[in-house]
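[1] here is a sequence together with a model predicted from it:
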Amino acid sequence: MSKIQLLDSRLANQIAAGEVVERPASVLKELLENALDAGARQITVDVEQGGTKLIRVRDDGSGIERDELPLALSRHATSKIHVAEDLEAIGTLGFRGEALAAISSVSRLSLTSNTGEQAEGWEVVVEGRDMAPSVTPAGHPRGTTVTMRDLFFNTPARRRFLRTEKTEFNHLEEVFRRIALSEFQTGFRLSHNQKVVHQLPSGDNEALRAARVARLCGSAFMEQSMPVDVSHAGLRLHGWLGLPTFSRSQADLQYFYVNGRVIRDKVVSHAVRQAYSDVLYHGRQPAFVLFLELDPALVDVNVHPTKHEVRFREQRMVHDFLYRTLHRAIAEVRPADRLDVQASPQTMPSWSAPTQGAMPLTQPRDSGADVSGTGYQGGGAAPAYRPPPSVADGDRQASAYGSLVTPRPEAVPMPVPEPGQTPPLGYAVAQIHGIFIIAENEHGMVLVDMHAAHERITYERLKRDWAEEKVRGQPLLVPVSMAVSSREADFAEQQPEVFQRLGFGVERAGPETLMVREVPVLLRNADSETLVRDVLSDLLAHGSSERIEQHLDALLSSMACHGSVRANRKLTIPEMNALLRDMEATERSGQCNHGRPTWTQMSVKDLDRLFMRGQ
């Protein structure tokens, strides 16, 4: 081996640049963060050839003193921290002091700045093998301009790994989008090859914030999202939460910020995934733009070279706050809210927790089950119609929705709607193919998948009853005998309390025989034998009582699916209307347990367009 020796400054900086500068987008990220830390209120970005030829960032921030310009391009030189204690509560986006030195070692970099207290600005560049800084006078208004040219001109190996101009610009534009969403009080402008791509005015009022999000994330996202603003125990979560109906095939519209810094964190991802657990179709991804604010001392941003990851001091508290906030916000979306959004995209009310009362921050089940008694109240507008309150628990199945379980033979005429009193989902008109319900409301026609809707209603009731330990059973007039395996019979005999709490009465009648004497009230019209077999199969798969508790939502969902009205079941008009009323009052009624939509709206304009009326 050769002798140990110190690396020269340029080589050391080029090695360090490997952690900071991956592609042109990495350069833009560092420069934009520096501009925001300088207090800029207007930032202009000019890019050529996807950022490989030129990236110029100009801001109107505080600027840099002449004597400090050479230090700005030196390694480990920064004005943002001074002592080790500063690392415990970092309030700026950048703090390491490596970015400009790393960028200057793999490109031709110049920095021009003026603090506004001097008649002229000053420009600094680094030259030669030792990267010696050279400072010269230059005309410049208050602020700073950083110009980077010919990225990786002196490191051909890195340049060969760059992609096409279009690909590199797409990455660069995504970085611009993330930064622009983090600071609404700053105006941004991006141009590529002398063509303006984004022009975002500054402003922190609600209309301008919504306009910027719509410009960067698409108007469809704003039309299918709800504002969220919740504070508790020093934590604040605000932003926009995409409705489950606006899911995507990829996680390409997920922006989460911690104290203004865009991050991708496992704790955050897990909390969001739990909140959407039973309202998204298989493999679909939610969309959101959310901002979490907390004491900087409670989060460590110095855990990754690119600062994309953070570590929370109280991970459990942050996880539970995010989960419960998003879980309840999604649950509070009712058909009336969705119809208001379709009629006017900006009318979705902001959801927030009540200002009084505490929200317990306990760990939820991994299954993401509904949580009762959190002190939350929906901030959305209440539907114009509310179903009558249920009667005593023992007769709960005979409430407004009981007609679906026990059909009433008498024909009840369809109620005549009063002006301004039509329920959100309207009144049923007909049933087609034994599957869909057609209803008429003030906006036009509503089409409902009756099985999917009933499945969600039954599922939510089972979850509520389980939480209240009130899953009541109903004895069967004629007990059902089932032939099972000896393993299944042993399990039913060893854990009868699990079946009892689920509302089943199951006894062992032989080595390979079970006798079903009782089924849950809500599912009393289901095929008892098939229902018990599927529940027994799920219980065997989960094993112990602890694992059953963890996978309870999946079990209750399976039970609800078997207990819901099936296709080709003929419903009367009163039964259809009872279903519509329960959908209006049920949480997450827009999706079934598997994430499929339960209803859709077609306005009169949509129908006119379909038949070319007025054209």
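    Noted; the coordinates are in hand. Numbering: from 1, shown residues only.
[2] going forward, measure contacts and count neighbours with C-alpha atoms only.
    Fine.
[3] near Glu174, how many other residues are there?
    A total of 16 residues lie near Glu174 under the criterion other CA atoms under 10 Å.
[4] give the buried residues for the strand or helix carrying it.
    Using DSSP states H and E, the element containing Glu174 is helix 165-182. For helix 165-182, burial by neighbour count (16 or more other CA atoms under 10 Å) applies to 168-169, 171-182.
[5] and what of stretch 464-471?
    By neighbour count on 16+ other CA under 10 Å, the buried set for stretch 464-471 is Arg464, Asp465, Trp466, Lys470, Val471.
[6] any idea how far apart the tips of that stretch sit?
    9 Å (CA to CA, to the nearest Å).
[7] A further structure is provided below for comparison with the first:
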Amino acid sequence: MRIRRLPDNLVNQIAAGEVIERPAAAIKELVENSIDADSTRIEVELIEGGKDLMIVRDNGYGMGADDLMAALDRHATSKLPTSDLTNICFLGFRGEALPSIASVSRMKVSTRERGGDAYEIDIIDGQKNPLRPSAQAEGTTIEVRDLFSLTPARLKFLKTAATEYGAVKDMLQRLAMAYPHVSFRLTHNGATSFHYPVLDNALESLGEQRLRHIMGDDFIANAIAVDAERQGIHLTGWIGKPTHNAGTAQKQFLFVNGRAVRDKLLLGAIRAGYMDVMAKDRYPVVSLFLTVPPAEVDVNVHPAKAEVRFRDSAIVRGLIVSTIRYALNGQNVAPVTSLTDELVNRLEQQRSNQEAAPAASYPSYHPRSMLTSYAMPRSASYGQLAEHVTNAFQPQMDFMPSARFDSPAPIPEQEAEENYPLGSARAQIHENYIITQTPNGIVIVDQHAAHERLVYERFKSQMASTGIAVQGLLTPEIITMDDVDCARLLESRDIFTSSGLEIEAFGAGAIAVRSIPAILSGRLNLKILLQDLADDLREHEKATALEEKINHVLATMACHGSVRSGRRLSVTEMNALLRDMETTPLAGQCNHGRPTFVALSLDDIEKLFGRK
């Protein structure tokens, strides 16, 4: 079979298979073009999730007649003024998006250059029709109809309209988060899905406002702002507290030089930053922005530009991990004295449901039978009032309350509850929960979870100060592995040695283990441990399995050595626990990321009782 040159239209359709895999990918390319065109207002309209119609409208600087014709040719772009691919400062640069989309749809482009004339052009089956004048305002409008109508094989792999719409919405929200100075609007089937206006001129305020619009007030109330720099790489954004987590990684928003990415290195670094405070089946909620010199990052890795490669990935990973850990360790232990609206509404809904339930479902209720009456003394001051009144009464209960109140010792004025973030202990209920009073409300503390975190942090501090005890093996244990995995492990053996694991090469495809951390003696399978370490190095270029196992043992020891549920504490012991929590890092959550305390403000309490 002889080799033949493919026609341009077929080449564009092949390229579209790499760049345009679904409506969200097409919208992403078009919106990124609008951002590169210095737009301040971008509107997106969809019909049936974008499968029938997609419209992207902006107020950017537009194009003249010559540029419009050239933009529809493959590998034609205004974003590479030189041939230097190491200094890319725009979101787009390949020059593939417009011709690729046009080759698998029916497209119309209308544009007006700032201070110039307006033109429009239709592209059908990848073929350009003649240019004609237009009534387009300044900016560009691109209509894409019947995506993949010319490639039925690709069309049948599209999901439902709702799924495709969800993908477009998620992608647009990520771009809106990265560019808070740009107004975004999304309309689906004639209904506005969201509109993120620009409300302020200060970039810092804009970023927080946009995050509030997209992530919600709950995230802002439970997030920590971060700002760090290392060797010219700048990291900013917001990280959620460990207690504010999600069941998937969908709420992890990562940006490199304004480009939304889903990079394994960055995701692994975030996981490592939260490793000590979150269960493995939960995911942190973050919005992080990396600013890297263009020469230090390669964005020309994937056609969709969703992955990047860093010249020095260790610096980037170390910056992310250390910044997250520092922020979490430095967070204020003072409780947030307001419940989310969702929780308050849920409690109020439960109360409403109970009030609306049929009376037959409850025991008979006789208010006066639950009151103790007494006779008022007869005197002139009372006149001829009723003989029996019920303004003093005592509820009659058939059960003993599971709560205990000890009269606390007098508290010096300088040590009143307002001087402490977690207040002063007032009672213990169910032998597990401590009730404290603060100037703004109450705090409920889980005594076991709180003390478990305190003991765990104490163990870690002791190990950091004395070093990890090492147990040498009388006879080195030989572990056979893939030769590539062996090479990876041996390259990092200095790091393992500092953690108590000493390894060395033992011929081709084998590792000799000479010592292990004493705390793990009898608790691990060496072959599984080494394989986990090799997998970590292959996936994230960093091995954390050994540290995880050591921390797991410390966490188990802390669990068994902490105050148990069901133990009664004196007021002095409860207050001592509260004071330790206020001075211990990460005391706001247990080792699994669950909260150690919750707070109710007076406003919340009054809402629950219908006073507000």
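    Yep, it's here. Just so it is clear, the model here is predicted, and its values are computed rather than measured.
[8] superposed, how do the two chains score by TM?
    After superposition, the two chains reach a TM-score (TM-score structural alignment, normalised by the length of the second structure) of 0.74; 491 aligned residues with a CA RMSD of 3.1 Å.
[9] so which of the buried residues of stretch 464-471 of the first structure comes closest to Asp67 of the first structure?
    Proximity of these to Asp67 of the first structure (CA to CA) peaks at Arg464, which lies at 67.5 Å.
[10] strands of the stretch 451-600 of the first structure, residue ranges please.
    For the stretch 451-600 of the first structure, applying DSSP state E, counting those that start in this stretch gives strands covering 473-483, 505-510, 513-520, 599-603.
[11] most tightly packed of these?
    Mean neighbour count (mean count of other CA atoms under 10 Å) peaks for strand 513-520 among the strands of the stretch 451-600 of the first structure, with a mean of 22.
[12] could you pull out the helices for the stretch 401-550 of the second structure?
    Under the criterion DSSP state H, counting those that start in this stretch, helices of the stretch 401-550 of the second structure are mapped to 447-466, 483-491, 493-498, 526-540, 545-561.
[13] quick check: which helices or strands does the fourth one pack against?
    Judged by 3 or more CA pairs under 8 Å, 6 or more residues apart in numbering; DSSP states H and E, helix 526-540 of the second structure is in contact with helix 264-273, helix 483-491, helix 545-561.
[14] just give me the match in the first structure for Ile320 of the second structure.
    By TM-score structural alignment, Ile320 of the second structure lines up with Leu322 in the first structure.
[15] mind listing what the closest residue to that match other than its chain neighbours touches?
    Spatial nearest neighbour of Leu322 of the first structure, excluding adjacent residues (CA to CA, 6 or more residues apart in numbering): Ala271 at 6.1 Å. Each residue near Ala271 of the first structure by CA atoms under 8 Å, 6 or more residues apart in numbering is listed here: His319, Asp320, Leu322, Tyr323.
[16] tell me the counterpart of Ala271 of the first structure in the second structure.
    Checking TM-score structural alignment: Ala271 of the first structure goes with Ala269.
[17] in the first structure, which residues correspond to stretch 166-182 of the second structure?
    Using TM-score structural alignment, stretch 166-182 of the second structure corresponds to residues 170-186 of the first structure.
[18] same list (the helices and strands packed on helix 526-540 of the second structure) but as JSON lines, adding distance to Arg22 of the second structure.
    As requested, those are exported to JSON lines (distance: least, CA to CA, whole Å):
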{"stretch": "helix 264-273", "distance to Arg22 of the second structure": "22"}
{"stretch": "helix 483-491", "distance to Arg22 of the second structure": "37"}
{"stretch": "helix 545-561", "distance to Arg22 of the second structure": "37"}
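[19] so which of those gets nearest Ile434 of the second structure?
    Smallest distance to Ile434 of the second structure across these (CA to CA): 18.4 Å, for helix 545-561.
[20] what's the mean deviation for that closest one versus the first structure?
    Helix 545-561 of the second structure, aligned to the first structure and superposed, deviates on average by 3.3 Å (mean CA distance after the TM-score superposition for the first structure).
[21] buried ones in that helix?
    Residues of helix 545-561 of the second structure classed as buried: Ala545, Leu546, Lys549, Ile550, Asn551, His552, Leu554, Ala555, Ala558, Cys559 (neighbour count, 16+ other CA under 10 Å).
[22] cool, stretch 20-30 of the first structure as well?
    Of the residues in stretch 20-30 of the first structure, those buried (16+ other CA under 10 Å) are Val20, Val21, Arg23, Pro24, Ala25, Ser26, Val27, Leu28, Lys29, Glu30.
[23] picking up where we left off before, how near is the residue nearest to Leu322 of the first structure to Leu326 of the first structure?
    Going from Ala271 of the first structure to Leu326 of the first structure by CA to CA gives 9 Å.
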